[in-house]
Structure formats: C-alpha cells, structure tokens
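[1] got a structure for you, letters missing:
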C-alpha cells in the first residue's frame, strides 16, 4: 500500500520549482535532496528531488529534469507517494491503518465502518460509512474518537447528538397542537378586530 506524501501544486517562479500540498507530518524526512520518490500516476515518475526548501510556510521543490515553468505546470496534480509501513508513533495512524475498522459507540453498538481519512484545514476527518449507507465525516479528535484500536479492528466514537445520520432519524420535529396559534385556514389567529 502507498501513502501520499504530497500533491504537486502550482509552479513557483520560472526555473521549474513547484509548491507542494503536503500530506505528511515529517516533510524533512520525506523530501531529502537526492532521494527518488514514486508518483501517482506512476508514469509521471519516479522523481528525484534536486532542491527542497520552506518558503513562507510552504514547501517548494525542484525535481531533476524540470527546468522551466512550463514543465513545472505540467506536473500540477501529480501525487508523490511512498510505500506504507506501520506507524510507530503513539496516537498517530496512517490512513490505510484506519480504513476498514469497525466504528462503534462506547456501548458497543456498531454504527458503520471507517472508509478513510480526509485532511481538512481545521483537522482530519474520519470518513465513516454508516450501516444505512450514509457517508459521514467525523472530526478525528480525541473528544469524539477516544479509542483507536487497530489490532482490535475498531474505533470507538463518542459523537455529539446529530453528528451521525442514525441520530438524525431519531430527532423529532415538534408538531403544533390545535389552538396553539397555528391556523390551517391561513389566518393569523386574530379575530380581525382592532383594539
């Protein structure tokens, strides 16, 4: 299985440098000058990193053989990938480790299966396919996902009310009672007199 390190973005300058949209927490280890990195689609690579630098909070990279802006623009959208291994960090998991895990509530009720992980600006979101087929994004934060048990094949969720589609079915809409001011004849409930 392959992990996404980054997606190549727009060209920067005129000499083939590109901006990267990172998907790794450790760019210094992944973007080592002289290293070769596979791509998706595979025919776009492998690419050899000739230069890598951090500029105004954004990683910029130059690849061997990419010497001008036109060549850099043609690379836009290419994904840089590496072979996956198992994460050895506590409280850190690769997306492929999470995909397929059973999603259950704290009482053991199975609510679905983890389909993957989406990287959003605020934080990562678990993509859950609920038992009714609904696709739900669950914030991947400890307060809502207190347990990730990869060996046990499960994640435990403690979602706020209404987050899961199964909860939406249980929410009741209050029906107006007769004489509560709701009039089916279209009137506003007044007797038409001015006091």
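    Right, received. Where do you want to start? Keep in mind that this is a model prediction, so the values were computed, not measured. Numbers count the residues shown, from 1 in each chain.

[2] C-alpha only now, for contacts and for neighbours.
    Noted.

[3] for residue 62, helix, strand, or coil?
    strand (DSSP: H, G, I helix; E, B strand; the rest coil).

[4] hmm, it is touching residue 14, no?
    No: at 11.2 Å, residue 62 does not count as touching residue 14 under the criterion of C-alpha atoms under 8 Å.

[5] looking at the two, which is more packed in?
    residue 62 (24 against 13; other C-alpha atoms under 10 Å).

[6] could I get the contacting residues of the more buried one?
    Residue 62 makes contact with 16-18, 49-52, according to C-alpha atoms under 8 Å, 6 or more residues apart in numbering.

[7] another one to put next to it:
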C-alpha cells in the first residue's frame, strides 16, 4: 500500500535542502536517510533521502542528486509516497496509520451520525479529522482522547464526545438565545462572559 508521508515545501539555503510538511506519525522511520520514496507527480521521483535535520522546528531533507536551490525549488509541492505493508501496525498502543482511519463512520456517544472521515490533517499542535457530513459540509474534529473516545476498526467507526459547538454551532447559539429570552422576564439584562470549551492541544 502506498501512503503519502510528506509534502515538499520551499527550498532552504543554496545546497539543495527543502522544508517538508510531515504527514506521518513516524518521520524517523519513513523519512530516514536512505529511504527511497515515490512521488506525485511521478516524474519528480523516485527520490532517495540523503540527509535530514530539524531547523527552527521544521524538518529539512536533502535528496541524492539535488545539489542547488534551483533543483530544490523544482520539487516544491511534490508529495512523497512510501510503500507500507497494509497489515503493519504502529508500535504504540492506541496509535493508527492514516489509512486505517480513512472512511471510518463518525458517530457521537449517543449514537447520532456525524459523517465519515475523508482526511486526517496533521497540524503542529494536534491532528484533526476532516469529517464529511451527510449534507456535504465538513466538520473538524481534534483527534484527542477527550473528544475521540473510541476507534473501532472492526466496526469501522470512530466514536466522539464533542464539546458544545464543535458539531453544530447553530444549535449552541440557539440554545443560548432561548435561555437568555427565558431569563429576560425574571431579571434585568446582564452581560457576562464564560470560558469557552477548552480542547486538549497535546
């Protein structure tokens, strides 16, 4: 099975280094020196990683045969693709490869249908599920334990316990408006501020 593990960004310096947007939880394995990666577009590769290092929080790679900034810039936006055994599992418990999570049905803890996972977005602070709803709209679900309470690969579903407003902001606003209207007849209007639901950033 072929999986996208990174996207090449801009050139760094004049010796052929490039920044990469990592799309794998195991960059030390998938993007190690000596790894040979297919590319999209195919004409850009295959590429063999010669060296890698972290600079200012970003991973820099250098590929064999790419020796100057011009050659590095020509690779910009190229996707790096690794061959992965579909039966292979991550070493850590409760970790998953992107391909295991794609197309899972997403439901709430009370059984309400939310949609299906169409993409996993790897951000510096956390991963996000991009969930396509039945009406074609999208909702973003942080992949943290407090919200994603169960991944059931056998049943092909992800169970979530969303904080107020994550799934349907309009419902939360309407509920708050109704509460304000009901309380308006009993007490003078008063402005107050409460804490927004906090989401785990780990």
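    Arrived safely. Bear in mind that the values here come from a model prediction, so they are computed numbers and not experimental data.

[8] what subset of the contacts of residue 62 of the first structure is buried?
    With burial judged by 16 or more other C-alpha atoms under 10 Å, the buried subset of the contacts of residue 62 of the first structure is 16-18, 49-50, 52.

[9] centroid-nearest residue for the second structure?
    residue 121 (1.9 Å; C-alpha atoms, centre = their mean).

[10] what sits closest to that residue if chain neighbours are left out?
    Excluding the flanking residues, the one nearest residue 121 of the second structure by C-alpha to C-alpha, 6 or more residues apart in numbering is residue 128, at 5.0 Å.

[11] any idea how far the aligned residue in the first structure for the one you found is from residue 116 of the first structure?
    Matched to the first structure by TM-score structural alignment, residue 128 of the second structure sits across from residue 125. In this view, residue 125 of the first structure and residue 116 of the first structure are 9 Å apart by C-alpha to C-alpha, to the nearest Å.

[12] please apply the same query to residue 3 of the first structure.
    12 Å.

[13] intersection of neighbour lists for these two?
    Shared contacts of residue 3 of the first structure and residue 116, counting by C-alpha under 8 Å, 6+ apart, come down to 95-96.

[14] the residue nearest to the centre of the second structure sits in which helix or strand?
    Assigned by DSSP states H and E, residue 121 of the second structure belongs to strand 113-122.

[15] check which helices and strands that strand sits against.
    strand 105-108, strand 127-132 (3 or more C-alpha pairs under 8 Å, 6 or more residues apart in numbering; DSSP states H and E).

[16] can you pull out the strands in the first structure?
    Remark: strands assigned in the first structure by DSSP state E are 2-12, 17-22, 36-40, 47-55, 58-63, 79-83, 102-105, 110-119, 124-130, 135-139, 147-149, 154-157.

[17] save the ones you listed as a markdown table, and put in distance to residue 90 of the first structure too.
    Supplementary listing: the strands of the first structure in a markdown table, determined by distance: least, C-alpha to C-alpha, whole Å:
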| stretch | distance to residue 90 of the first structure |
| --- | --- |
| strand 2-12 | 18 |
| strand 17-22 | 21 |
| strand 36-40 | 26 |
| strand 47-55 | 27 |
| strand 58-63 | 26 |
| strand 79-83 | 20 |
| strand 102-105 | 20 |
| strand 110-119 | 18 |
| strand 124-130 | 17 |
| strand 135-139 | 19 |
| strand 147-149 | 11 |
| strand 154-157 | 15 |
